[in-house]
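Student: Here is the input, now give the coordinates:
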Amino acid sequence: MITIKTYLLSGGKSSRMGDDKGLKSLSGKPMISYLVDTLQQLDIKPVIIAHHPNYKSFGLTVIPDKIKDKGPLGGIYTALSHARENVLIISADTPFVDSQTIEYLIRHHIADRINVLDYNGKTQPLCGLYPFRLLPEVECNLIANKLKMMDFLAENDANSIAIPFESNGFRNINTPEDLSKAEHEISNNFKTA
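Tutor: Coordinates of the predicted model:
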């Protein structure tokens, strides 16, 4: 249905979690598998940007960051370099991003611009579309160690798309406490997709 190269960012240090976030078990399965399942509903086969060898078990293409330790902007650089075209970026620590949200982003994007979602007044840079034309700009920022995503969005006139419906998709799971809360909600019939 949707033909856009999609990348799941899971190459971070996971310093607050203690282990690789995307592989942490959430209600009996790796956290990243929720996003993989959601994307499969949209006929999207994502590429995973990660360093841990266990990601290969998902049967998807797994690539490492081209430049390590540069945060999400480094992941976007890796995705754009690999795809050689516009990309959809989603962070692996947001397992509850659902198909409705992804479809809304794609349906309302403006061509050739960064398009990110806004939920309840908060910009979500790691659920967004990034144009290939910005690859040199991303590279310049990495070289200069200018890694703040919000600064990058502002400098490049990102289009912010407000979501008009309720969503639990933008809850980052960064700490063991976040994981425990998410487990509790799922066990109380929390809707994940």
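Student: make it CA atoms for all contacts and neighbour counts henceforth
Tutor: OK.
Student: Looks to me like Pro125 is in a strand.
Tutor: Yes: judged by DSSP: H, G, I helix; E, B strand; the rest coil, Pro125 forms part of a strand.
Student: Please give me every residue in contact with the spatially closest residue to it that is not a sequence neighbour.
Tutor: With sequence-adjacent residues excluded and distances taken as CA to CA, 6 or more residues apart in numbering, Pro125 is closest to Val116, at 5.6 Å. For Val116, the contact set (CA atoms under 8 Å, 6 or more residues apart in numbering) comprises Leu105, Thr123, Gln124, Pro125, Leu126, Cys127, Gly128, Leu129, Ala158, Asn159, Ser160, Ile161.
Student: which ones are touching Lys56?
Tutor: Listed by CA under 8 Å, 6+ apart, the contact partners of Lys56 are Val62.
Student: For the comparison step, fold the sequence that follows:
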Amino acid sequence: METIVQGLVLAGGKSSRMGTDKALLTIEGKPLVYRLAGQLLERLPAVAVSVGPPERESVYRKAMGELAGRAAFVADGYPDCGPLAGLHAGLAAAPPGYVFVIACDMPAMSPALFDQLAAHIGSGADVIHCEGQPFHALYHTRVAEAVRGALESQDYRVMGLLGRLSTVTVEPRDEAGRTTAFTNLNTPDDYRAFSKQKEEP
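Tutor: Next up, the predicted model:
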């Protein structure tokens, strides 16, 4: 029976629309990369952070605080190639099994949706995800070779990659879980709105 071997936080992107590194934005006083790693470690045995260029590792280690010692940090082997490069780095470094992948601009993991996705591990699919959503999803480590092929072909579309793989598509049972999982902080307005929501009683 396959298992989920770790979580993967995709960080290290250019964050051009936000204007600052999204992984370092603070929510309730903690950087997003810390917040997400902590949520993953509550349910998974290990977590990795894809840092983008190697020089970003020290920045993320500092932001992770006491969680840094429980995390692996992987640098992109294909610089400036977007989230696909971080996905490849994380999958290639992980032990065999499924990896739960979340982007650093998705500020909250949905435990309910995670459990729903994990229920399909026995399917043997390459990827278990929700329609139109490449992250907050389970990827098998064997997909690393297909991701490398896409990068070598300079095809950086994650959804394009999914179209070439064996996938299971899950329809979230819980609308609140969908909203939680697929909230994205792409712009300063997104960040302000989410922060305000977290501050409300």
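Student: what helix or strand does the residue nearest to Pro125 of the first structure sit in?
Tutor: Element membership of Val116 of the first structure [criterion: DSSP states H and E] is strand 115-119.
Student: Buried ones in that strand, by neighbour count?
Tutor: Asn115, Val116, Leu117, Asp118, Tyr119 (16 or more other CA atoms under 10 Å).
Student: quick one on the thing from earlier: just give me the match in the second structure for the residue nearest to Pro125 of the first structure.
Tutor: Matched by TM-score structural alignment, Val116 of the first structure corresponds to His129 in the second structure.
Student: cool, and Leu88 of the first structure?
Tutor: Checking TM-score structural alignment: Leu88 of the first structure goes with Phe100.
Student: helix or strand for the most centrally placed residue in the first structure, which one?
Tutor: Geometric centre of the first structure, nearest residue: Ile90, 1.6 Å, by CA atoms, centre = their mean. In this structure, Ile90 of the first structure is located in strand 87-91 according to DSSP H and E.
Student: Same question for Gln116 of the second structure.
Tutor: Using DSSP H and E, Gln116 of the second structure maps to helix 111-118.
Student: ditto for Leu8 of the second structure
Tutor: Leu8 of the second structure belongs to strand 4-10 when elements are defined using DSSP H and E.
Student: how far is that strand from where the chain is centred?
Tutor: Strand 4-10 of the second structure has its C-alpha centroid displaced from the chain centroid by 7 Å (CA atoms, centre = their mean, to the nearest Å).
Student: Show residues contacting it.
Tutor: By CA under 8 Å, 6+ apart, strand 4-10 of the second structure touches 33, 36-37, 40-41, 44-51, 83, 86-87, 90, 94-104, 118.
Student: Pull out the buried residues from those residues.
Tutor: When those are checked for burial by 16+ other CA under 10 Å, the buried set is 33, 36-37, 40-41, 44, 46-51, 83, 86-87, 90, 94, 96-104, 118.
Student: Matching Leu9 of the first structure against the second structure, which residue comes up?
Tutor: Using TM-score structural alignment, Leu9 of the first structure sits opposite Leu10 in the second structure.
Student: neighbours of that match, just the number please.
Tutor: 29 (other CA atoms under 10 Å).
Student: now Glu199 of the second structure
Tutor: By other CA under 10 Å, neighbour count at Glu199 of the second structure equals 10.
Student: And it, how far from Ile27 of the second structure?
Tutor: 9 Å (CA to CA, to the nearest Å).
Student: What residues in the second structure pair up with stretch 173-187 of the first structure?
Tutor: Residues 185-199 of the second structure are where stretch 173-187 of the first structure lands when matched by TM-score structural alignment.
Student: So which bits of the matching stretch are buried?
Tutor: Leu185, Asn186, Thr187, Tyr191, Phe194.
Student: Which residue, other than its chain neighbours, is closest to the fourth one?
Tutor: With CA to CA, 6+ apart as the criterion, Tyr191 of the second structure has its nearest non-adjacent residue at 5.4 Å, and that residue is Leu185.
Student: got it, and Ser81 of the first structure?
Tutor: Counting by CA to CA, 6+ apart, Leu135 is the residue found nearest to Ser81 of the first structure once chain neighbours are left out, at 7.2 Å.
Student: quick one: the helices in the first structure?
Tutor: Here the first structure has its helices, by DSSP state H, at 31-41, 71-83, 99-107, 135-143, 149-155, 176-187.
Student: Compile the ones you listed into TSV and extend it with columns for distance to Pro64 of the first structure.
Tutor: Output for those, formatted as TSV (distance: least, CA to CA, whole Å):
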stretch	distance to Pro64 of the first structure
helix 31-41	16
helix 71-83	8
helix 99-107	24
helix 135-143	16
helix 149-155	20
helix 176-187	25
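Student: tell me the contacts of Leu60 of the first structure?
Tutor: Counting by CA under 8 Å, 6+ apart, Leu60 of the first structure touches Lys45, Pro46, Val47, Ile48.
Student: That should have said Gln39 of the second structure, apologies.
Tutor: Going by CA under 8 Å, 6+ apart, Gln39 of the second structure touches Met109.
Student: hmm, back to that, so what does the residue nearest to Ser81 of the first structure match up with in the second structure?
Tutor: By TM-score structural alignment, Leu135 of the first structure lines up with Ala144 in the second structure.
Student: In the first structure, what residue corresponds to Pro111 of the second structure?
Tutor: Here Pro111 of the second structure is matched to Ser99 in the first structure, going by TM-score structural alignment.
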